[in-house]
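*Asks:* show me the folded form of this:
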Amino acid sequence: MTTGLVIVNIAIMLLIIIGLFYMQKKHISFSKRVFTALGLGIVFGFALQLIYGPTSEVVAESTAWINIVGGGYVKFLQMIVMPLVFISILTAFTKLKLSNNIGKISTLIIGLLIATTAVSAGVGIATTLGFNLESVQITQGDAEVARGEMIEQRNLEMQGKTFPQQILELLPANPFLDLTGARPTSTISVVIFAAFLGFAFLGVRRKAPEQAELFSKIVDAFYAVIMRVVTIILRLTPYGVLAIMTKTVALSDFDAILKLGKFVLASYVALLVMFLIHLLLLTFAGLNPITYVKKAFPVLTFAFTSRSSAGALPLNIQTQKSLGVPDGIANFSGSFGLSIGQNGCAGIYPAMLAIMIAPTVGINPLSPSFIATVIAVVAISSFGVAGVGGGATFAAILVLSALNLPVALAGLLISIEPLIDMGRTALNVSGSMTSGLLTSRMTGEIDSSVYNNMDKKIEAEA
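*Replies:* Here you go, the predicted structure:
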């Protein structure tokens, strides 16, 4: 009986996929197909949960098969991340797009990422105080206790690593290891390695132009092939969003979400406020925020459903390019944004936890000195947070341990963690793209005609 029901559910998923493919054949826009996939995934996921229940064997087996599409799509995106970052940064040098002001560009991007993370920490603090959230309001069950013990264990493993040591972690001791993505900071390390090769190329071009010309042609050939792979993968986005959303909704614990609805609401209010701040920054820079939202919708949707900033990197870079950002800046901001200054995971979340937990150890969360300390610690600790699932936990451990707060209490929101993490990841990606757009604007390298041209969207390239 169970097998038959699973087959029926898989057949329904295949019919929906065929429908999305038909929309593609009819040349319906990429954004509309992604939005349709998101809606259908929510509806199908709800249907599975209502009919069978989130803990049923039918749902477990059905989502395991459905995850072949969703999980497979995320893996394809992760597959291309390192080659894309490496070859795009190198191409920026061979085409002389970054060589004259690379220091200024890097400083602006990193500065904007950290500054917006500090602002997001302030937003998280204000929201927590406004909703009067405290950790004592949450009942600890077996899941919360187990999560707390895991966090404490991870904290013990991380203790003793100073801030200078964290900075050293960003440097590529073994670039071939980092090209495999083995470390949380691998993406930044690959950027640095590619930049070294780029500077070396500029030196060779002055002394041996023929060899430099040959190297440049090889890099251009690799770039063309890698970008073609990116295009092929991006065509799968609606199907990936459909499958990921179906699985997420079908397996969600709505009872826990309802019990902790106040915390979910407060989190999303903070995330929405920070997203509006991104739009205000773009407006002050003379860029139309509505255009940004329309063009950024597919990548933000994918980040929301997948909960992976790293997986969203190819879409992130392509979206920035569709907004008139040069290749080099798009790759730098996208890559740096994976490990530095994530507005959602490294900004809002740990700040909210710190304010919620402070009363348990006798600290007044309204104290100006404590609030200033939290913001400073959050900003500094935002270096090296991995752009994959678990990055928020890592950031929370860093911040809470630096403030001498009990890290185990960071496990209190485990039952609603996936739901909150979806919004946090989307905000991370928006922060990364905002830093790229603002940097391009400050350096005068943004192509405003491309930014304002609604025909220049991801669907035009995918």
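
*Asks:* from here on, just use CA atoms for contacts and neighbour counts.
*Replies:* OK.

*Asks:* what distance do you get for the residue nearest to the spatial centre of the chain to residue 339?
*Replies:* The centroid of the chain falls nearest to residue 309 when counting by CA atoms, centre = their mean (2.3 Å). Going from residue 309 to residue 339 by CA to CA, to the nearest Å gives 9 Å.

*Asks:* wait, what's in contact with the residue nearest to the centre of the chain?
*Replies:* 303, 338, 387-388, 425-426, 428-429 (CA atoms under 8 Å, 6 or more residues apart in numbering).

*Asks:* most neighbours among those residues, which one is it?
*Replies:* Highest neighbour count within the contacts of residue 309: residue 425, with 33 neighbours (other CA atoms under 10 Å).

*Asks:* please provide the structure for the following sequence as well, for comparison with the first:
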Amino acid sequence: MANPAQKHSLTTRIFFGMIAGIIIGILLRTLFDDSGDFSFGVFGLNVSTYALLVDGIFNIIGQIFIASLQMLVVPLVFISLVCGTCNLSEPSKLGRLGGKSILLYLLTTAIAISLAITFAIIVSPGEGINLQADVDFSANEAPSLAQVIIDMFPTNPINAMAEGNMLQIIVFAVLFGVAMAMAGSAGDRLGKMFEDLNKVVMRLVTILMNLAPYGVFALMAKLSATIGFDTFASLVKYFFLVLFVLAVHGLVTYPVLLKVLSGMNPLMLLRKMRDAALFAFSTSSSSATLPVTLETARNKLGINNSVSSFTIPLGATINMDGTAIMQGVATVFIAQVYAVDLSVGDYLMVILTATLASIGTAGVPGVGLIMLAMVLQQVGLPVEGIALIIGVDRLLDMTRTAVNVTGDCTVATIVAKSEGELDEARYNDPDAGSREEDVDFEDFEKNK
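*Replies:* Next comes the predicted model:
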């Protein structure tokens, strides 16, 4: 018998796992420490209870959970994108999908950093702090836009998959899918095999989702036990300002864009994004959350595989709205801390640089800090100012990742609606994706 509450049950379990983890972590931090207090002997070794739980059990469970999600990213993106591309009836459709997706991602990023700068100027989070950074911060040099374009094309697709280079995987999968579509009966036979592989991988996603509350509990317990709350005491204004702008962007900007550009009900999208947002919050990784985001887009929002398989992985790679908000607030904050007056031209340059950098630094390790270093250098601010905000960035990273995955699904919904590839009945069904018959992960029929 179908269970309409299945979706809500998973969301509730993840939420309670998160809250329980936070409470346990705070208790451990309060009652124990990592210096050996409350320790005991095991096989002649002195073992700290704190270390056993935090660095042992919670760390192992949490890392296994994240590794399990990351394990699915490459096969899921490659198989799903090949399936979507080989079923395209019009070759020109691929160009339209890419153009619409990239333009929308750039638009949301420009809006995000504009909001961040505006609110930061009004609130002035760095006024009166007058800190001087004594520690150095160095970021890897970001590649040029030309080099990024060149690097999108893999010389060795297997190596790209091994390294998790998402842009190269996307390009190879698209080319492979197009070749399959042009290969006649051979491509049809191979396409059926990929469809079967896609169903198997999505079934594995379902299994991992049911284990998510335990992984989330372990991650939050370790984070709460190790984070130094005194670290961000002096940065509380900056911290809560970034959180506020993230909330405005996620709960106002995306719904308005969705309503204006597609006419769909934004409250339904926000409701169905709960599971993916909780995953993103606990893992702080758009890539690790990708399997859940794809499952949400297909089975809860009704986005056809031909659109979701391209737009969602692309968004996980280049959509940097949350990071752009951090950059905008951090730039104003650091300028105020160092008593540097920025002109209107400087702020416009920050918006332009950060928006273009959202694509230009895609796939680079430490992308958020690299992008911020680029922005600071562009307007003549000291890069070592990044050291002032690193202490609280871990907590903010969790929230901006949740905002990013919400943006990915918003853009995918808008693109799907414009292409006639959105199952509106499924989108408007509050129980879609939670019923037993929806868990087969069948591809949706294209709208006529």
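
*Asks:* quick one: TM-score?
*Replies:* Once superposed, the chains reach a TM-score of 0.86 (TM-score structural alignment, normalised by the length of the second structure), with 420 aligned residues with a CA RMSD of 2.6 Å.

*Asks:* one step back: find residues that contact each of residue 309 and residue 339 of the first structure.
*Replies:* residue 387.

*Asks:* if we can go back for a sec, what secondary structure does the residue nearest to the centre of the first structure sit in?
*Replies:* Following DSSP: H, G, I helix; E, B strand; the rest coil, we place residue 309 of the first structure in the coil state.

*Asks:* trace it over to the second structure, please.
*Replies:* Aligned counterpart of residue 309 of the first structure in the second structure: residue 286 (TM-score structural alignment).

*Asks:* and what of residue 407 of the first structure?
*Replies:* Under TM-score structural alignment, residue 407 of the first structure pairs with residue 383 in the second structure.

*Asks:* wait, its match sits on residue 375?
*Replies:* No: here residue 383 of the second structure does not reach residue 375: they are 9.1 Å apart, not a contact under CA atoms under 8 Å.

*Asks:* and these two? which has more neighbours close in?
*Replies:* Under the neighbour definition other CA under 10 Å, residue 383 of the second structure and residue 375 were set side by side, and residue 375 has more, 24 against 19.

*Asks:* how far away is that one from residue 327 of the second structure?
*Replies:* In terms of CA to CA, residue 375 of the second structure sits 8 Å off from residue 327 of the second structure.

*Asks:* between these two, what contacts are shared?
*Replies:* Looking at what touches both residue 375 of the second structure and residue 327 (by CA under 8 Å, 6+ apart), the common residues are residue 354.

*Asks:* how many residues are close by residue 153 of the first structure?
*Replies:* The burial count for residue 153 of the first structure: 13, using other CA under 10 Å.

*Asks:* tell me the SS of residue 143 of the second structure?
*Replies:* Per three-state DSSP, residue 143 of the second structure ends up coil.

*Asks:* counterpart of residue 62 of the second structure over in the first structure?
*Replies:* Aligned partner of residue 62 of the second structure by TM-score structural alignment: residue 70.

*Asks:* go ahead and confirm its match touches residue 244.
*Replies:* Yes: counting by CA under 8 Å, residue 70 of the first structure touches residue 244, with 4.8 Å between them.

*Asks:* the two: which is more packed in?
*Replies:* residue 244 (29 against 26).

*Asks:* now do the helices for the stretch 51-200 of the first structure: every range, in order, please.
*Replies:* Counting by DSSP state H, counting those that start in this stretch, the stretch 51-200 of the first structure has helices at residues 57-94, 102-130, 142-158, 163-168, 175-178, 186-207.

*Asks:* of all those helices, which one comes closest to residue 217 of the first structure?
*Replies:* Of all the helices of the stretch 51-200 of the first structure, it is helix 57-94 that lies closest to residue 217 of the first structure, at 9.0 Å by CA to CA.

*Asks:* now do the closest one and helix 102-130, the angle between them.
*Replies:* 150 degrees (axes from the mean of the first three to the mean of the last three CA atoms, to 10 degrees).

*Asks:* now helix 57-94 of the first structure, how far from the centre of its chain.
*Replies:* Distance of helix 57-94 of the first structure from the chain centroid (CA atoms, centre = their mean, to the nearest Å) equals 13 Å.

*Asks:* cool, and stretch 119-139 of the second structure?
*Replies:* For stretch 119-139 of the second structure, the distance to the chain centre is 26 Å (CA atoms, centre = their mean).

*Asks:* and the end-to-end length of that stretch?
*Replies:* Using CA to CA, the two ends of stretch 119-139 of the second structure sit 27 Å apart.

*Asks:* buried residues in it?
*Replies:* For stretch 119-139 of the second structure, the neighbour count (16 or more other CA atoms under 10 Å) marks 119-120, 124-126, 137, 139 as buried.

*Asks:* do the same with stretch 332-339 of the second structure
*Replies:* Buried residues in stretch 332-339 of the second structure, counted by 16+ other CA under 10 Å: 332-338.

*Asks:* mind checking which of those are in helices?
*Replies:* Taking DSSP state H, the ones among those that sit in helices are 332-337.

*Asks:* distance to residue 6 of the second structure added to those, as JSON lines?
*Replies:* Conversion of these to JSON lines gives the following (distance: CA to CA, whole Å):
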{"residue": "332", "distance to residue 6 of the second structure": "45"}
{"residue": "333", "distance to residue 6 of the second structure": "44"}
{"residue": "334", "distance to residue 6 of the second structure": "46"}
{"residue": "335", "distance to residue 6 of the second structure": "49"}
{"residue": "336", "distance to residue 6 of the second structure": "49"}
{"residue": "337", "distance to residue 6 of the second structure": "49"}
